[in-house]
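Peer 1: Quick one: sequence plus predicted model below, questions after.
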Amino acid sequence: MFRARVTAGALLYAFVIVMAWADREDPLRGDAEEEGVRWQEQEKPLPAYPQDADLIEIKPDGSRGPHQYRLDIKSLSAHPDGVVTYTVIVQSESGAQNVLFEGIRCASKEYKTYAVGAAQQQLQPVRQASWRKIFNKDPIRHRIELYTYYVCDANQFALPPKSIIERLRHPGRIPSPYNSDR
């Protein structure tokens, strides 16, 4: 009898935990989804190919990796769907460069690569581009750096381009993410 009560109690406890977990607020959904409207991504037009005069270097926090990152401030754009788009040049120690037109969605801590640099200084759209999580341990450090320090505020809202550019130009004035809820 005692064993049956313990088992029933354990099952009831597990059920309550599972139901609470299933009913939790999902931080990956935007406010619109909580109101019954699904988030809908808007079309992102491709920017012009980056020019050297428009590039600002990004120095990832604590990174001693083999890459340099430069963001094209002319391509920087905040969209009504909450996505911030930008073009970044990733350069290896050997001098090889990758040009990426990407977007960051602050509300879900995700990125998407819309286009890559191609011959004749053109951006080529990526087929079947999809949203991917931004991970702290990603060896390509610009995404976590942009998400943490430049593009998103502590409440996971996208900053306007003017604020992002100001942060890029004066990185010493950026609030520490360690004082926020990230």
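Peer 2: Structure's in. What do you need?

Peer 1: drop to CA atoms for contacts and neighbour counts, all remaining ones
Peer 2: OK.

Peer 1: Tell me how far the residue positioned nearest the centre of the chain lies from Y111.
Peer 2: The structure's the chain has its C-alpha centroid closest to I104; by CA atoms, centre = their mean the separation is 3.7 Å. Distance of I104 to Y111, given as CA to CA, to the nearest Å: 4 Å.

Peer 1: And here is the other one:
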Amino acid sequence: MPRRRRGAGRYPRLARGGPRLRWLLVLLVAGCAPTQPVSDWERQNRQRLVSEDTAAPPPYPRHADLIEFYVSPTAEFKYFVDARSLSVGADRIVRFTLVARSPSGVDNVSYEGIRCPREHRLYAVARAEGSWSSRDSDWREFARGTSLGWQYALAHYFFCPHRDPIRSAAEGVDALRRGSHPSVYVEPKNLGGSN
């Protein structure tokens, strides 16, 4: 009597297919496995990222629309927000055009967003002739005490009072003109004044 191959009795095709067919079956079974449940936090954050509005950069800022704001006593640049560009989207992101003027008078112009209370994103950078170059970056936390302290200053003193975004562009423009949001206490030394 001829000797039968091992495993050929019950499933002869499986035995002939060898390891390749077995791996295919393992992969098929793994693909049918139930997915892990998604937590409320994951669902909420996924929705927040998916629902972000996309906005085209506004017109290049005019000198008359720039509002200067104070960053810190160590800041070498002067910082301005273009009042016409300030907006608050349905996604609760505060978007604006920032002008950072160097001590030699050179303007660095960018279109940015702040997601309260402590994240920022760069959307575009202006070219010398006034057009925009897209620089769509990821959301990043901003660091205090760095040369990018203007991000913290804008969020903390103007656009995110009590860690929530302002409700309208008019509220943000008013805060910039006052020197801080009316509901945020600012010590006089932090407003650029002297004691």
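Peer 2: Thanks, I have the structure now. Values in this document were obtained by computation on a predicted structure and should not be read as measured data.

Peer 1: Need the residues touching each of I104 and Y111 of structure 1.
Peer 2: R143 (CA atoms under 8 Å, 6 or more residues apart in numbering).

Peer 1: how about the residue nearest to the centre of structure 1, what's its partner in structure 2?
Peer 2: Aligned by TM-score structural alignment, I104 of structure 1 pairs with I114 of structure 2.

Peer 1: So that match lies in a helix, does it not?
Peer 2: No - assigned with DSSP: H, G, I helix; E, B strand; the rest coil, I114 of structure 2 falls outside any helix and is strand.

Peer 1: mind checking the longest helix of structure 1?
Peer 2: Selection of the longest helix in structure 1 by residue count, based on DSSP state H, yields helix 2-22.

Peer 1: Now do the buried residues in that helix.
Peer 2: Along helix 2-22 of structure 1, not one residue counts as buried under the neighbour rule (16 or more other CA atoms under 10 Å).

Peer 1: So what's the gap between it and the chain middle?
Peer 2: 38 Å (CA atoms, centre = their mean, to the nearest Å).

Peer 1: where do the helices sit along structure 2?
Peer 2: Counting by DSSP H, the helices of structure 2 are 12-31, 40-50, 149-153, 169-178.

Peer 1: For P58 of structure 2, which of those helices is the nearest?
Peer 2: Evaluated over the helices of structure 2, closeness to P58 of structure 2 peaks at helix 169-178, with 13.8 Å, by CA to CA.

Peer 1: Tell me the counterpart residues of that closest one in structure 1, please.
Peer 2: The aligned range for helix 169-178 of structure 2 in structure 1 is 161-170, by TM-score structural alignment.

Peer 1: from what I can see the match of I104 of structure 1 touches V94, true?
Peer 2: Yes - between I114 of structure 2 and V94 there is a contact at 5.2 Å, judged by CA atoms under 8 Å.

Peer 1: Residue range in structure 2 corresponding to the longest strand belonging to structure 1, please.
Peer 2: When structure 1 is parsed with DSSP state E, its longest strand is strand 67-78. The aligned range for strand 67-78 of structure 1 in structure 2 is 77-88, by TM-score structural alignment.

Peer 1: The longest strand of structure 1 vs structure 2, mean deviation?
Peer 2: Mean deviation of strand 67-78 of structure 1 from its aligned counterpart in structure 2 after superposition (mean CA distance after the TM-score superposition for structure 1): 0.5 Å.
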